[in-house]
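# below is the sequence, then the predicted model.
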Amino acid sequence: MAGTNRLLTLLTDAQVRAFTEAGHWRDQTVYALAREHARREPRRVAVRERLRSTTYGELVDAGDRLAAALDQRGLRPGDRVATWLPSRVETAVVLLACSRGGYVACPSLHRDHTVAEVAELLTQMRAAGLVVQAGYGADADRSDIGEAVAGMEHLRFSLQLEPPAAGGVVPDLPPAGTAPLSEDPNTVVYLAFTSGTTGRPKGVMHSDNTLLSPARALAADWSLDAASCLYSLSPLSHNLGFGALITALAAGAELVVHDLPRGASLADRLRETGVTFAFGVPTHAIDLLAEVRAEGAAHLPKLRGFRISGAPVPPVVAQGLLDVGVVPQSGYGMTEAGSHHYTLPGDDPAMIVGSSGRPCRGYEVRIFAADDPDQELPRGEVGQIGGRGASLMLGYFDDQAATESSFNRAGWFLTGDLGWMDEAGYLRITGRKKDVIIRGGHNIFPVKIENLALRHRDVAKAAAVPVPDGRLGEKVCLVVQARSGKSLDPQEVLSHLDRAGLSRYDMPEYFVQVESLPLLPSGKIPKRRLVEWIDEGRLVPRPVRFTRGSISRTR
C-alpha cells in the first residue's frame, strides 16, 4: 500500500513503472493536458451549454483562478473539493483546479440528493471546498445548503453560483496569481461516490492517469480528435458523464452538455451542434430512437457513434441505432474502472448488438465462479466478472476493509456483475449478482426478461424485480411503461415473451403497468425503489399465470 495525497491507496511504485513503461500511463495531469490544448488552440470550444460556450483558453484560465482561490483559503494537496451542480462548465473548472493544485474533485452530488444527504457526504469526505448552484437539489424549495454547512469546520472554501446565463465562467474569482502547480499524475484527483443502494456510499478514488488511460484508448479506437463533438446525456455528476468530459479533454474535442428544457427536441440539439459521438445509458438511446422514429424519415447526419453503458444494452436498442445510421458502442464500465470495455466501429453488427465488446488497451477481464471468487472459469461459462489494469481505481476512500474485500487473492477486482466471454474475448453481461431472482433455487436473470420485453412494439421501458413468496422465496414481477397512448394487456405481453424465447421457468408471475418508470440522474431505472414501492403498497402487482395457448390471471 502507498499513501498518496495523504489518502491510503492501492498504488505501488511497481504498478506506476509497469503501466508507464507499457504506455498506458503518462507523465501528464489532466490540467497539463488541457493547458496544452489551450496553448495550441485557445479559441477552440471546450464545453458548450445551451446559453454559454467556453473555449479551452477560458477553461484553463478559470481553472487557474479557482486553484489560486483554493490556495489562498488554505487548502492543501489531498483536500477534497465537492460540486453540487447540474451539467455545466464549472464542473470542468473544478476538475482542472484540483488537478493543478493536487486537490481532489468530487462532482458526484446529484440532482436528486437532498440538502441533508449532501451534508452527510460532505462530512464523510471531510470536504474543504464546495461549489454549488443556487436553488439546486431535491429539496431546494425548503432547505438551504448554506445553513447546513455553516458549522462544518473542515469546509474552508464555499462558492455559490447562479443558474447559467450568457457570460463568463465563474467571473467572481480573482486573478490566477501564483498558485502551486502539482505535476504528479498518480495522486488522487477524483472522488466519486457510488449509489449506496446497499448501505453507506463508497467513495471511489482515481488519479489523473487512471482517468485518462481508458479515455485515451476510447478516443484512439473510435477516432475521436479535436474535430469531434461529443455529447453527454448523462449528467457530469455521474461517472459516465464525467467520463465523457475526460474523453473530450483527452481528444481535445468539444463537449456539449445535456441541459435542454423539458420537452425540447434532443434530435434537433444533436443536429444543430454537429455532435459526432454521444454518451448515455440505454434509456437515453430508447428515448432518442422514439423521437427519431416519430419524425418519420428523420436522420442524424453527423452522429456516427453512441456509447451506451450503465446497464446492459438491449439488443433491440443497439439494432435500432444501426437502423438509423448510428453505430452503437455497446460498452461495459463502472465507477471503479471507467469505460474499459466496448465494441469497435468495425465489429460485426452481430457482436455490436449481442455483446459488450472487449477490454480496451491496458485492461484485462476474467470470469470467476460466483460462489468462489478465486476459481477462474473457462470461456463460455457464466460467472462473476473480474478485472484489473491501468484504469482501475486506487481504492475506496477511508474504507480499507471495503477496498480489500473487493479483490480476490490473485488481485482481480470483483465487480459483482455476472457474465461470460466467448472464444474471441467478447463479453456478454447477464446481470448483477445481487439482482438475480432466485425462485425455488432456480436463478432468473432480470436483464434477459427486460430485453425480450423491450422487443414488444408497445413497451417503452421495462424492469423485472422480485416479489417475496412464502414457498418459493421469490417470484418475478414485470414492471412496464408503455409507449405513448398505449395500454398493455399482460396476457399478450407474456405471450410475446414466450414467442421471443423466454423459458416458462423464467416467466413473470406478477405484472404492473406504470405511467412512467422512475429514473436516476444517470438514466438508470432504480429497481430497489420499485421493490420498496411494492413493499409499501404504492405499486400493486397483478398476479398472472402463463400457460402456452392461454394466459390466465390468478385470483
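Yes, it's here.
# every contact and neighbour count from this point should use C-alpha atoms.
Will do.
# pull out the buried residues from the longest helix along the chain.
In the chain, taking DSSP state H as the definition, the longest helix is helix 56-72. Buried residues in helix 56-72, defined by neighbour count with 16 or more other C-alpha atoms under 10 Å: 56-71.
# can you name the residues in contact with stretch 198-209?
For stretch 198-209, the surrounding residues in contact (C-alpha atoms under 8 Å, 6 or more residues apart in numbering) are 25-26, 28-30, 99, 185-196, 335-336, 390-399.
# out of those residues, list just those in strands.
188, 189, 190, 191, 192, 193, 395, 396 (DSSP state E).
# assumed residue 272 was part of a strand.
No: using DSSP: H, G, I helix; E, B strand; the rest coil, the assignment for residue 272 is helix, not a strand.
# quick check: it vs residue 307, distance?
Distance, residue 272 to residue 307, using C-alpha to C-alpha, to the nearest Å: 20 Å.
# equivalent analysis for residue 545, please.
For residue 545, the distance to residue 307 - C-alpha to C-alpha - is 38 Å.
# try it against this one:
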Amino acid sequence: MISRAWKSESLLILCPPGLKDFSFLQLFHDHSVEMVGSWDIESLELIARAQTEKVARALQEFPENPVLGVFTSGTVSGEPRLILYSKANIEAALAGVRSFFEVTRIKTIFCYPQPFHTFGLILGYVQAMLFDLELVALPGRYSRPAHDLRASLTTANLLTLGTPTHFHDLLEYARIEKRTLQPSYTSVSGGAKTSVSLWKSMRDELKIESPSIGYGASEAAPAMTHLPPGRMPTEDGEVGFAIPGVSLEIQPEKGVEFTGPNVCLAVIQGGKIEFPEKILIRDELTQRESDRVLIYKGRHELLLNRGGAKFSLEKIQEILSTSFNCEIACVAITDTRLGEELGVLFKFSSDHKMDRRKISEVLKENFGSTFAPQYFVQIPEMPLNPNGKVSRHECERIVREHSLEQWAASGGRFTYPLPVERLSHWLPHRSPAIWIDQINSISADPTTLEGECSVRFDPAANYASDGKLRQSSALEWIAQAYGYVSTCTLLSQATSGLKKPEKAYLVAITNAEWSEAASAASLKPGAELRIRVRRTHQMGHLSLIEGSVLTDTGQLLAKAQIKLFAE
C-alpha cells in the first residue's frame, strides 16, 4: 500500500487501532475513499456518518501532493491530529538522518514500531522501500514473538528501530532466555528519553556496535535531531545535533521551534486544516556549552509520554475528577521500561475509599490503555508549594514512595542483576552523578547490609579523567553501591514508612588502598568492575562501611572504610 501511494501520489492514511474520530473525512467529501484492512462495526458506522456530514467550506488546495498521513497526540497538544506528508518532507527527513550513518553498512531494518506510528512508518517501512533494504517486522500488536524474531537475526548489517521500552524488553528477554544476540551495526532509540545505562546495555549486552538516539515529532516527518551512532551519551536525555536542513530555536519557557523542508505538509484537527511553515514543540531542550549537544529535559506542558504513546495529563485529570467527584493531581512517573507511567493522587472525602479497579476501568474506557494501578494513591491533603498551588514535584515523590512500599509489602521482590533506574530516585544523586550501572546481589540475611554492584568501565564517563579512573571515583562507587544495597535490603524486608534520604556526605575515609598495577592491567573500555560493600556499624545517621572494588579478573583495585552520613 505504501509503495502504491508513493508511485501514484495518492494519499494513504494509516489509522491506529481504536481510532474513533473520523471527522477529517468531511474535508475530503469530494474525493473517493477506499478502506483497506479489518474494521469493526462501530468504526464503520463512524466512518459512514463522517462521510455524510459535509462541511460548508471546500478543501483548500494543497501546495504539494500529500502521500502519507499518520495520527499523533504528540508534543504540540494533547488532542489527536492528522499529519500529512509530501514526498519532499519525507525525503528531507530521511536524508538528514541517514547522513549520520555509514549507510552502506545497512542492508536490513528490524522495525519494532508499527507503520501507523511515524517513527516506524518513515524510518522503517518507507526507508526500506526507497533504498531497497530488507524489512523485518512483526505485524499486529506488540508482543513477545517480536523479540523471538529479533533474536533470530544473524546479519551484521542491521539497523534496529525501537523506543526505549522495546530495547528494555529485548534486554529482559535476552537475560531471561539466556539468548546471546548476534553482533549488529546500529540502532535508533526514539520516541522517549534514552538513558545512559540503556545505551550502554544496548552496546554491551545486545551487541549493537554503534547505538544512536533520535529525537523529533510527527510534524517533523519525524526527525529533528540525532545523536550519531557510536557516540555514547554522558547524561540521560542527550539527543545530539540538528539534522542537516533543520533550524532549531530554543525559546525559554515555551519550547523549541523548528523550520526546514521536513516540516509536515498539513495538520488536520477539529475540522480545520493548516499548512505550517514552522512548528513549536512544547519540549524543554538545553544545549551543552562544551560540545553543543542538545539535551531533552522534559516538557513545558502536562503531557505523559508512555513508551511513545502520549496523553494529556490535564485531560486525564479532568475525566477522573468528573467521574469520581474528588480532587485529582496527575503526574508523570519515571519508569524504567516505558519511560514514563501515569501517577494519580486522589483526595476523597474522609469516608470514601479508592477503588483501583473502577479507576482502571474509567481510564481504559476513555484512553484505551491500562495504566499501572500501583501508582494510584489516596491522600488526606494535596501537597502545596509556597504559592499555594499543588506541588507536582511533591506529588511525584509521594506516588513513588507509596508504590514502592506497597509493592514490597505485597511480597514483591527484585530479581538480580537489577538496573539502577528502578531505584535511582531513592538516592540524593541525579544523572550524570549516578555512576553505578546495576545491583548484582544483596545478602539473603535481612539483618546484614551487604551486597555487590557493578560498573562497566567507560573512559569517557564523568568518573574518569584523561581516560583513566580517578582514585576518588572508586570511593564514590563504594558510597553509591552502599546506597543501592541498603535500599534493596530494606525493601526486601517489606519495611513500611521508608524515607528517601535528602542528602548524603562522606564524613571520613580510612584504610584506603589503591592498586596501580591492577588499574593499568584491567581498566579497559567495557571491563566490568565489581563493588562489594558491607555495613559494619551504625550510629544514628552515621554508617561505617567496608568496601572494595574488584576488576573483572578478581584483582583488588581499591578498598576503603568510609563513614557515611545520610538523612
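Structure received. As the structure is a computational prediction, the values presented were derived from the model and not from experiment.
# among residue 545 and residue 307 of structure 1, which residue is more densely surrounded?
Comparing residue 545 of structure 1 with residue 307 by other C-alpha atoms under 10 Å, the one with more neighbours is residue 307, at 25 against 17.
# what strand or helix carries the aligned residue in structure 2 for that one?
Counting by TM-score structural alignment, residue 307 of structure 1 lines up with residue 188 in structure 2. Using DSSP states H and E, residue 188 of structure 2 sits within strand 184-189.
# so which bits of the next helix or strand after that strand are buried?
Later in the chain than strand 184-189 of structure 2, the nearest helix or strand by DSSP H and E is helix 196-204. By 16+ other C-alpha under 10 Å, the buried positions in helix 196-204 of structure 2 come out as 196, 197, 198, 199, 200, 201, 202, 203.
# swap in stretch 281-293 of structure 2?
Those would be 281, 282, 283, 284, 285, 286, 287, 293, for stretch 281-293 of structure 2 by 16+ other C-alpha under 10 Å.
# ok so, going back, nearest to residue 366 of structure 2, out of the buried residues of helix 196-204 of structure 2: which one, please.
Using C-alpha to C-alpha, residue 198 comes nearest to residue 366 of structure 2 of the buried residues of helix 196-204 of structure 2, at 32.3 Å.
# the closest one matches what in structure 1?
Using TM-score structural alignment, the partner of residue 198 of structure 2 in structure 1 is residue 317.
# what about the closest residue to that match other than its chain neighbours, neighbour count?
Spatial nearest neighbour of residue 317 of structure 1, chain neighbours left out: residue 286 (6.4 Å); criterion: C-alpha to C-alpha, 6 or more residues apart in numbering. Residue 286 of structure 1 has 19 neighbouring residues, counting by other C-alpha under 10 Å.
# map residue 286 of structure 1 across to structure 2 for me.
So residue 286 of structure 1 corresponds to residue 168, using TM-score structural alignment.
# pretty sure that match contacts residue 198?
Yes: the pair residue 168 of structure 2 and residue 198 qualifies as a contact (C-alpha atoms under 8 Å) at a distance of 7.4 Å.
# which helix or which strand is home to residue 507 of structure 2?
Using DSSP H and E, residue 507 of structure 2 maps to strand 504-514.
# what's near enough to touch the residue nearest to residue 500 of structure 1 when sequence neighbours are not counted?
Using C-alpha to C-alpha, 6+ apart and skipping the chain neighbours, the partner closest in space to residue 500 of structure 1 is residue 452 (6.4 Å). Residues near residue 452 of structure 1 by C-alpha under 8 Å, 6+ apart: 497, 500, 502.
# apply 10 Å and report the result again.
Residues in contact with residue 452 of structure 1 (C-alpha atoms under 10 Å, 6 or more residues apart in numbering) are 314, 315, 316, 462, 493, 496, 497, 498, 499, 500, 501, 502.
# nearest to residue 511 of structure 1 among these?
residue 493 (9.5 Å).
# if I look at the counterpart of residue 359 of structure 1 in structure 2, how far off is residue 311 of structure 2?
In structure 2, the residue paired with residue 359 of structure 1 is residue 242, using TM-score structural alignment. Going from residue 242 of structure 2 to residue 311 of structure 2 by C-alpha to C-alpha gives 26 Å.
# quick revisit: who are the contact partners of the residue nearest to residue 317 of structure 1?
By C-alpha under 10 Å, 6+ apart, the neighbours of residue 286 of structure 1 are 314, 316, 317, 318, 320, 321, 454, 460, 461.
# all strands of the stretch 151-300 of structure 1, in order?
Per DSSP state E, counting those that start in this stretch, the stretch 151-300 of structure 1 carries strands over the ranges 157-161, 188-193, 203-207, 229-232, 254-257, 277-280.
# does anything pack onto the first one? Which helices or strands?
By that I understand strand 157-161 of structure 1. The contact analysis (3 or more C-alpha pairs under 10 Å, 6 or more residues apart in numbering; DSSP states H and E) places strand 157-161 of structure 1 against helix 56-72, strand 80-84, strand 129-133, helix 145-149.
# for the third one, grab the matching residue range in structure 2.
Looking back up the chat, that one is strand 129-133 of structure 1. Aligned by TM-score structural alignment, strand 129-133 of structure 1 falls on residues 33-37 of structure 2.
# how far does the matching stretch sit from the chain's center?
The chain centroid and the centroid of stretch 33-37 of structure 2 are separated by 34 Å under C-alpha atoms, centre = their mean, to the nearest Å.
# what's the answer for stretch 288-306 of structure 2, then?
With C-alpha atoms, centre = their mean, you get 12 Å for stretch 288-306 of structure 2.
# got the end-to-end distance for that stretch?
27 Å.
# do stretch 218-225 of structure 2 as well
In terms of C-alpha to C-alpha, the two terminal residues of stretch 218-225 of structure 2 are separated by 13 Å.
# and the contacts of residue 286 of structure 1 as a markdown table, adding distance to residue 434 of structure 1?
Listed next are the contacts of residue 286 of structure 1 as a markdown table, based on distance: C-alpha to C-alpha, whole Å:
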| residue | distance to residue 434 of structure 1 |
| --- | --- |
| 314 | 20 |
| 316 | 25 |
| 317 | 25 |
| 318 | 25 |
| 320 | 29 |
| 321 | 30 |
| 454 | 22 |
| 460 | 25 |
| 461 | 21 |
